[in-house]
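Trainee: Give me coordinates for this.
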Amino acid sequence: MTAVGYASTTGDTRKVDVAGDTMTGELVLPDSSPDTALTAASKGYVDGVAATKAATSTQIIAGTGLTGGGTLAADRTLTVAYGTTGTTACVGNDARLSDARTPTAHAASHAAAGSDPVTLTQAQITGLVAALAEKAALTGATFTGVVTVDDANFVVLGTGKGYRFRPLGSRLDCEATGSDWIFSVFSGTNFDGTQHTYLRLESGTRLAHACGKWIFTNTADSAAVHTIDPVDNQLGFHGATPVAKQTVTGSRGGNAALADLLTKLATLGLIADGTTA
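Mentor: From the prediction side, this is the model:
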């Protein structure tokens, strides 16, 4: 006898083969507590497992310091709050995920012209504020100690003119450029009071102007030997008191030498020849 509706090898295609088969529809079991997870699961089993997982998930979240960073909805959907604080979950670009390894050489990137320049205030560098307080500013400063220019020229430049003290030449040179050079002294203590000018050296021609009363002495502090006083138009030589130009009078008679001497002294401007023949 042959069973109707059964294949010779697979049996009835409407039945599940006990040796193993694939169901194409849902399976509903009346028992809501299957013994193993591999048994065809009912909603009761799923609900039980989900509740356990939800409790475990909440404990995990709390245990890793993310309390408040995630919310488990009634449908077991976990909503995570992302951010950069201690109560939020990290995302891929969070700084907290940075590698703590020793960085590769990148000093150039932090330079002024680099891609990531580092800006520091003076206060952030230990001792810098105090050190800078002892330095002279490029815009001007008052020095309280000796200033030494070691083995270099000292140059002062103005607009289109200047002067320099030059020890690097074959001699010691005091030079000006672009303008006449005036040598003067003020009577006050801060470039004030009366200005007394003594020399003017012209830049356009080789001409020097000596101003005021000049005395020629053996030392800077000794008495006058020769005196030239253009202020009062007086001269004095060999220690004599300066006087105005003298006039020689009287008759020189037939003395040719005397006549020649008087003529030449008058020519030099040292005397006025008032003599007669």
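
Trainee: contacts and neighbour counts: CA atoms only from here.
Mentor: Fine.

Trainee: how about the strands in the stretch 151-277 of the chain?
Mentor: 154-157, 162-166, 173-177, 181-186, 195-201, 208-210, 214-217, 224-229, 234-236, 246-251, 271-276 (DSSP state E, counting those that start in this stretch).

Trainee: any chance of those strands in JSON lines, plus mean neighbour count?
Mentor: Converted to JSON lines, the strands of the stretch 151-277 of the chain look like this (neighbours: other C-alpha atoms under 10 Å):
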{"stretch": "strand 154-157", "mean neighbour count": "12"}
{"stretch": "strand 162-166", "mean neighbour count": "16"}
{"stretch": "strand 173-177", "mean neighbour count": "14"}
{"stretch": "strand 181-186", "mean neighbour count": "14"}
{"stretch": "strand 195-201", "mean neighbour count": "15"}
{"stretch": "strand 208-210", "mean neighbour count": "13"}
{"stretch": "strand 214-217", "mean neighbour count": "15"}
{"stretch": "strand 224-229", "mean neighbour count": "18"}
{"stretch": "strand 234-236", "mean neighbour count": "18"}
{"stretch": "strand 246-251", "mean neighbour count": "12"}
{"stretch": "strand 271-276", "mean neighbour count": "16"}
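
Trainee: wait, which of those strands is closest to D260?
Mentor: strand 271-276 (10.7 Å; C-alpha to C-alpha).

Trainee: and the closest one, what other elements does it pack with?
Mentor: Strand 271-276 is packed against strand 246-251, helix 256-268, with contacts defined by 3 or more C-alpha pairs under 8 Å, 6 or more residues apart in numbering; DSSP states H and E.

Trainee: Check which helices and strands the last one sits against.
Mentor: The helices and strands touching helix 256-268, judged by 3+ C-alpha pairs under 8 Å, 6+ apart, are strand 271-276.

Trainee: I60 is nearest to which of the helices and strands packed on strand 271-276?
Mentor: Nearest of the helices and strands packed on strand 271-276 (C-alpha to C-alpha): helix 256-268, 118.1 Å.

Trainee: Between strand 246-251 and that closest one, find me the angle.
Mentor: 150 degrees (axes from the mean of the first three to the mean of the last three C-alpha atoms, to 10 degrees).

Trainee: Only the buried residues of helix 256-268, if you could.
Mentor: For helix 256-268, burial by neighbour count (16 or more other C-alpha atoms under 10 Å) applies to A259, L262, T263, A266.

Trainee: next up, for comparison:
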Amino acid sequence: MFFKKLAATALFMGAGLVHAFSPQAGTWVVTSELDGKPGRGFGIDVQNTTLVMQMYAYENSGQSTFYLVVGDVVDNKVTAPLTKYTGGRYFGSGARSGAAAGSPGNVSIRFTSGTTGFITFPNEGEVAISRFNFGYPFAPSSLKGIWNFTSMGSLGLTTEAVNLTVSGSSTSTGNGVVASSDGLFGCEHQVSGSMAGTVLCAKINAQGQLQRGYWFAYSVNEGEGRMLNSSAALTDQLVSIRRLTTPSGIGTGIVFKDSEQTAPTLTELERQLSQLAAQGASD
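Mentor: From the prediction side, this is the model:
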């Protein structure tokens, strides 16, 4: 019921969010070359305004090679030389230092979001690129885990964390609700209608009344979207979403993780076993 009501706001969301963004760090691919077979790809990391890209590609002989790109991102665009390296350390070798071995030319990238963009390689036309998601299918199981929602806008700064653990039925536009154990917060991937390709969440009270909703798009562990109020109306609250644990409960940050099983102290157990053995020997 509430998901159907929230879906009515989709007409007002078409423009999405308009603000500065930083491309997500990770594995990127040329979208048209994504066919499940070995090919070209690149790792992108942007820190502050510095982009570092490592690309694996092939020579015209078929031999694999790699390039390094370092450049400054300005207005979501960067142009910098593709630099090839050779002579470095190989598996089993001693210490060896690689050396720059020229460049086939510049590469130009313009990002259209944190997970999409376009790239122009030397001697090639512009092609679409995207962040490659190989760990989370667009399925209910991918929504399980602890999520944090932080919103900012005229309603102030708010945050809440939820643990999605319970699988439910699918709505008319989604592929299966995943909810908190108390059934008061649930999310669902939207697979049809004007919200297809995004995630919709609803928070209700014990009487079944809508408290708020969230609509967002995400990639791997991060997402962005908007908050909806208790009347299912779109607000100006920008929402940042962060996955805190994987569906199996493993922390996604650099500190938080499952508590490790510590080895028990066996001193007393060993003492008792020694006494039992000594008693048995004397009987």
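
Trainee: Give me the TM-score for this pair.
Mentor: For this chain pair, the superposition-based TM-score is 0.16 by TM-score structural alignment, normalised by the length of structure 1; 81 aligned residues with a C-alpha RMSD of 6.6 Å.

Trainee: Out of the helices and strands packed on strand 271-276 of structure 1, which gets nearest to A208 of structure 1?
Mentor: The closest of these to A208 of structure 1 is helix 256-268. By C-alpha to C-alpha, the value is 20.1 Å.

Trainee: Between strand 271-276 and that closest one, find me the angle.
Mentor: Going by the same axes, to 10 degrees, helix 256-268 of structure 1 makes 140 degrees with strand 271-276.

Trainee: contact partners of helix 256-268 of structure 1?
Mentor: By C-alpha atoms under 8 Å, 6 or more residues apart in numbering, the residues outside helix 256-268 of structure 1 that reach it are V248, R252, I271, A272, D273.

Trainee: Let me see the contact set for the first one.
Mentor: For V248 of structure 1, the residues meeting the contact criterion (C-alpha under 8 Å, 6+ apart) are L262, I271, A272, D273, G274, T275.

Trainee: out of those, which one sits closest to G48 of structure 1?
Mentor: I271 (139.1 Å).

Trainee: With distance to G44 of structure 1 as extra columns, can I get the strands of the stretch 151-277 of structure 1 in TSV?
Mentor: Shown next, in TSV, are these (distance: least, C-alpha to C-alpha, whole Å):
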stretch	distance to G44 of structure 1
strand 154-157	97
strand 162-166	102
strand 173-177	106
strand 181-186	110
strand 195-201	113
strand 208-210	120
strand 214-217	125
strand 224-229	129
strand 234-236	134
strand 246-251	144
strand 271-276	144
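
Trainee: Now do the strands in the stretch 51-200 of structure 2.
Mentor: Counting by DSSP E, counting those that start in this stretch, the strands of the stretch 51-200 of structure 2 are 64-72, 77-86, 99-100, 105-111, 116-120, 127-131, 145-153, 156-164, 166-167, 178-179, 185-189, 199-204.

Trainee: For A281 of structure 2, find the nearest of the ones you listed.
Mentor: Using C-alpha to C-alpha, the strands of the stretch 51-200 of structure 2 put strand 145-153 closest to A281 of structure 2, at 54.8 Å.

Trainee: quick one: buried residues of that closest one?
Mentor: For strand 145-153 of structure 2, using 16+ other C-alpha under 10 Å, the buried residues are G145, I146, W147, N148, F149, T150, S151, M152.

Trainee: and the angle from that strand to strand 156-164?
Mentor: 170 degrees.

Trainee: who does strand 145-153 of structure 2 touch, helix- and strand-wise?
Mentor: strand 156-164, strand 234-243.

Trainee: picking up where we left off before, among the contacts of V248 of structure 1, pick out the one closest to A208 of structure 1, please.
Mentor: Out of the contacts of V248 of structure 1, the member with the shortest distance to A208 of structure 1 (by C-alpha to C-alpha) is I271, at 25.2 Å.

Trainee: my guess is that closest one meets T249, correct?
Mentor: No - under the criterion of C-alpha atoms under 8 Å, I271 of structure 1 makes no contact with T249, lying 10.4 Å away.

Trainee: counting contacts, what elements does the top helix by length along structure 2 pack onto?
Mentor: Secondary structure of structure 2 per DSSP state H: the longest helix is helix 267-282. Judged by 3+ C-alpha pairs under 8 Å, 6+ apart, helix 267-282 of structure 2 is in contact with no other helix or strand.

Trainee: Could you check how far the residue nearest to V70 of structure 2 when sequence neighbours are not counted is from C187 of structure 2?
Mentor: Spatial nearest neighbour of V70 of structure 2, chain neighbours left out: V52 (4.7 Å); criterion: C-alpha to C-alpha, 6 or more residues apart in numbering. From V52 of structure 2 across to C187 of structure 2, the span is 35 Å (C-alpha to C-alpha, to the nearest Å).

Trainee: same thing with Y58 of structure 2?
Mentor: 43 Å.

Trainee: Between these two, which has more neighbouring residues?
Mentor: The neighbour count for Y58 of structure 2 versus C187, taken as other C-alpha atoms under 10 Å, is higher for C187 (26 against 13).

Trainee: how close does V46 of structure 1 sit to A55 of structure 1?
Mentor: 14 Å.

Trainee: Look at those two and report which has more neighbours.
Mentor: The residue with more neighbours, out of V46 of structure 1 and A55, is V46; 14 against 11, by other C-alpha under 10 Å.

Trainee: and the more buried one, helix, strand or coil?
Mentor: helix (DSSP: H, G, I helix; E, B strand; the rest coil).

Trainee: dump the residue contacts of it.
Mentor: With C-alpha under 8 Å, 6+ apart, V46 of structure 1 has no contacts at all.

Trainee: Please work out how many residues are found near S130 of structure 2.
Mentor: Neighbour tally, S130 of structure 2, other C-alpha under 10 Å: 23.

Trainee: doesn't S130 make contact with V29 of structure 2?
Mentor: Yes - V29 of structure 2 is within contact range of S130, at 5.7 Å (criterion: C-alpha under 8 Å).

Trainee: one step back: dump the buried residues of strand 145-153 of structure 2 into TSV; add distance to L200 of structure 2 as well.
Mentor: Below are the buried residues of strand 145-153 of structure 2 laid out as TSV (distance: C-alpha to C-alpha, whole Å):
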residue	distance to L200 of structure 2
G145	16
I146	16
W147	13
N148	14
F149	13
T150	15
S151	15
M152	18
